[in-house]
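[1] no sequence on this one, just coordinates:
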């Protein structure tokens, strides 16, 4: 009897450790995802639900049929692709997805040039995505050709396979909010296939600054205190801050190039020199960024 009690306690302790490890994986996956707390919470809960549902199945308990297909609304550069990539990696780590790869697609990858070609292209794309996530950006472009456009065939084929192959791949459709509402009306069964609809708002100025700092850090650069202060102040003063990550990525590249020009004028370089971004690098990088924007 004592041995049996010890065994049960041991098993319970082991189970709690496993569950704790799973949650740590989920929490860790979104550590570098800046801002958008409601998005992180929603995706974390989706992953947790998938893990617990899997455990219930192992215990012989009743489980719900889960749909992980998602709709992402928001402007370009607001983290939609990044969120999809994080989910692909995470669900692979949690053994929910077999491969965990992300297949990015657009209209040209699905729509063919003649009758029957579109269905073939769409099925091939879905096959490539099996075990992972199919991410279709600007999905509303599939509905722009009108009644006789082959985009309708792509939508119909996609809807069918999202139901028939549910559990084998996850489909995420992304695009602007208004355009996506119109797109969903193209097929009566389309909206019902998506259990998770998430809106990605533009980043705040503080979030954009954090993204910039993280980008420098990920590339082994460091901002001096004055450089960091100048960057935030300059971003606040700029007229074309559109609240998205693409703007930040372009800006950091200009600053890094300015640092490179400065460093090559030095006779000798140290490791610290190559890492440090100065205030002057930020000023000149932003000046060049603004000039290029004006010339476009």
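    Received it, and whenever you're ready, just let me know what you need. Nothing here was measured: the structure is a model prediction, and the numbers come from that model.
[2] C-alpha only now, for contacts and for neighbours.
    Fine.
[3] buried stuff in the longest helix anywhere in the chain?
    When secondary structure is assigned using DSSP state H, the longest helix within the chain turns out to be helix 2-29. Taking 16 or more other C-alpha atoms under 10 Å as the neighbour-count basis, helix 2-29 is seen to contain the buried residues 22-23, 26, 29.
[4] helices or strands next to that helix in the packing?
    Using 3 or more C-alpha pairs under 8 Å, 6 or more residues apart in numbering; DSSP states H and E as the contact criterion, the elements in contact with helix 2-29 are helix 37-58, helix 80-93.
[5] Would you convert those into CSV that also reports mean neighbour count?
    Formatted as CSV, the entries for the helices and strands packed on helix 2-29 read as follows, by neighbours: other C-alpha atoms under 10 Å:
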stretch, mean neighbour count
helix 37-58, 16
helix 80-93, 20
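[6] Nearest to residue 120, out of those helices?
    For the helices and strands packed on helix 2-29, distance to residue 120 was read as C-alpha to C-alpha. The smallest value, 24.8 Å, belongs to helix 80-93.
[7] angle of that closest one against helix 37-58?
    Between the direction of helix 80-93 and that of helix 37-58, the angle (axes from the mean of the first three to the mean of the last three C-alpha atoms, to 10 degrees) works out to 20 degrees.
[8] Residues contacting helix 80-93, please?
    With contact meaning C-alpha atoms under 8 Å, 6 or more residues apart in numbering, helix 80-93 is reached by 25-26, 29-30, 33, 43, 47, 72, 74, 97-102, 132-133, 135, 172, 174, 200.
[9] What about these, which are in helices?
    Among these, the members falling in helices are 25-26, 29, 43, 47 (criterion: DSSP H).
[10] Dump the helices and strands packed on helix 2-29 to a markdown table, plus distance to residue 267.
    Shown next, in a markdown table, are those (distance: least, C-alpha to C-alpha, whole Å):
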| stretch | distance to residue 267 |
| --- | --- |
| helix 37-58 | 47 |
| helix 80-93 | 40 |
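[11] With respect to residue 209, which of those lies nearest?
    When the helices and strands packed on helix 2-29 are ranked by distance to residue 209, counting by C-alpha to C-alpha, first place goes to helix 37-58 at 16.5 Å.
[12] contact partners of that closest one?
    Contact with helix 37-58 is made by 22-23, 26-27, 30, 33, 62-64, 66, 68, 87, 91, 94, 96, 198-200, as judged by C-alpha under 8 Å, 6+ apart.
[13] Got another one to weigh against that:
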């Protein structure tokens, strides 16, 4: 993964801790169990979900988790419609997550309804499950940094139950360009140097206009849109395109308005 140096360092710390624990067991030394419930704080598209999946695989390979799968849920999956329903739904999801990771994105949405909201019941049930099954699954709560901090204050027992809190910083422009090239290469496309300039223009504009820039997710969506525009351009211009034609993305493919007009024109000509 590109960037995320602090996250990678933390993952290595956990790996090293588990490895040394194994060495100590083999040497007949005392070993204590650790709790690995985590908080992932960061803006959209910073790799939180991807890292959670990787953590599941690492924990499985090191014998911490028996399955290593990740169950991704949101408020609607946890909160029921009547008294008692929420606890039942939450316990069922915890049961499905045993042996793996239960990942709750935008976890703070559970506390937005106030004291009478059933979301509070879900939080209480999760806290109990973390104690009852502390060695059977890992709970990861993810979301925006400020909202996550506010959420942790809604239940006195929450902060101390998450010994690992990870900050996922926004990607730099250089890292996002690297991500764009990587995503393109994985699809057998090449982004021309001129098109890279156009991508930077789109990024800078989006960062200025958007309150919550979506980082790598923005790049992925931009690239997928460019691939569609590229296809329209190829179909309209070439009867027998070359391999270079089929793989090279140029600035025209990243001109959102012009490409949209080209797309409409293409449909008109086709009709």
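    Cool, got the structure. Remember, it's a predicted structure, so these values are computed and weren't measured experimentally.
[14] related to what we said a few turns ago, next, the angle from the longest helix of structure 1 to helix 37-58.
    What separates the directions of helix 2-29 of structure 1 and helix 37-58 is an angle of 150 degrees, with the same axes, to 10 degrees.
[15] Where do the helices of the stretch 101-250 of structure 2 begin and end?
    119-132, 145-152, 173-186, 193-209, 215-237, 243-247 (DSSP state H, counting those that start in this stretch).
[16] Any idea which of these gets closest to residue 86 of structure 2?
    Counting by C-alpha to C-alpha, residue 86 of structure 2 lies closest to helix 119-132 out of the helices of the stretch 101-250 of structure 2; the figure is 5.9 Å.
[17] buried set for that closest one?
    Of the residues in helix 119-132 of structure 2, 119-127, 129-130 count as buried by neighbour count, 16+ other C-alpha under 10 Å.
[18] do the same with stretch 232-244 of structure 1
    In terms of neighbour count (16+ other C-alpha under 10 Å), stretch 232-244 of structure 1 has its buried residues at 232, 235, 241-244.
[19] Over which residues of structure 1 does stretch 5-25 of structure 2 lie when aligned?
    Following TM-score structural alignment, the aligned partner range for stretch 5-25 of structure 2 in structure 1 is 37-57.
[20] just stretch 173-187 of structure 2 next, same as before
    The counterpart of stretch 173-187 of structure 2 in structure 1, using TM-score structural alignment, spans residues 205-219.
[21] Pull the distance from that stretch to the chain's centre.
    With C-alpha atoms, centre = their mean, to the nearest Å as the basis, the distance from the averaged C-alpha position of stretch 205-219 of structure 1 to the chain average is 16 Å.
[22] For that stretch, give me every contacting residue.
    34-35, 222-223, 228, 231-232, 235-236, 243-245, 248-249, 252.
[23] Same list (the helices of the stretch 101-250 of structure 2) but as a markdown table, adding distance to residue 21 of structure 2.
    As requested, the helices of the stretch 101-250 of structure 2 are exported to a markdown table (distance: least, C-alpha to C-alpha, whole Å):
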| stretch | distance to residue 21 of structure 2 |
| --- | --- |
| helix 119-132 | 22 |
| helix 145-152 | 30 |
| helix 173-186 | 35 |
| helix 193-209 | 44 |
| helix 215-237 | 36 |
| helix 243-247 | 49 |
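[24] What's the local residue count around residue 199 of structure 2?
    Residue 199 of structure 2 sits with 23 neighbouring residues when counted by other C-alpha atoms under 10 Å.
[25] And it, what's its match in structure 1?
    Per TM-score structural alignment, residue 199 of structure 2 is aligned with residue 231.
[26] Next up, the contacts around that match.
    Residue 231 of structure 1 makes contacts with 209, 282, as judged by C-alpha under 8 Å, 6+ apart.
[27] Please report how far it lies from residue 134 of structure 1.
    Relative to residue 134 of structure 1, residue 231 of structure 1 is positioned 36 Å away (C-alpha to C-alpha, to the nearest Å).
[28] One more: residue 44 of structure 1?
    19 Å.
[29] Please apply the same query to residue 209 of structure 1.
    Remark: distance between residue 209 of structure 1 and residue 134 of structure 1 (C-alpha to C-alpha) = 30 Å.
[30] Who has more neighbours out of these two?
    Residue environment comparison for residue 209 of structure 1 versus residue 134 gives the larger neighbour count to residue 134, 25 against 22, counting by other C-alpha under 10 Å.
[31] if I look at the counterpart of the more buried one in structure 2, how far off is residue 157 of structure 2?
    Per TM-score structural alignment, the equivalent position to residue 134 of structure 1 in structure 2 is residue 102. Here the criterion is C-alpha to C-alpha. By it, residue 102 of structure 2 lies 18 Å from residue 157 of structure 2.
[32] likewise residue 108 of structure 2?
    15 Å.
[33] Just give me the match in structure 1 for residue 43 of structure 2.
    That one, residue 43 of structure 2, aligns with residue 75 by TM-score structural alignment.
[34] Brilliant, that's me finished.
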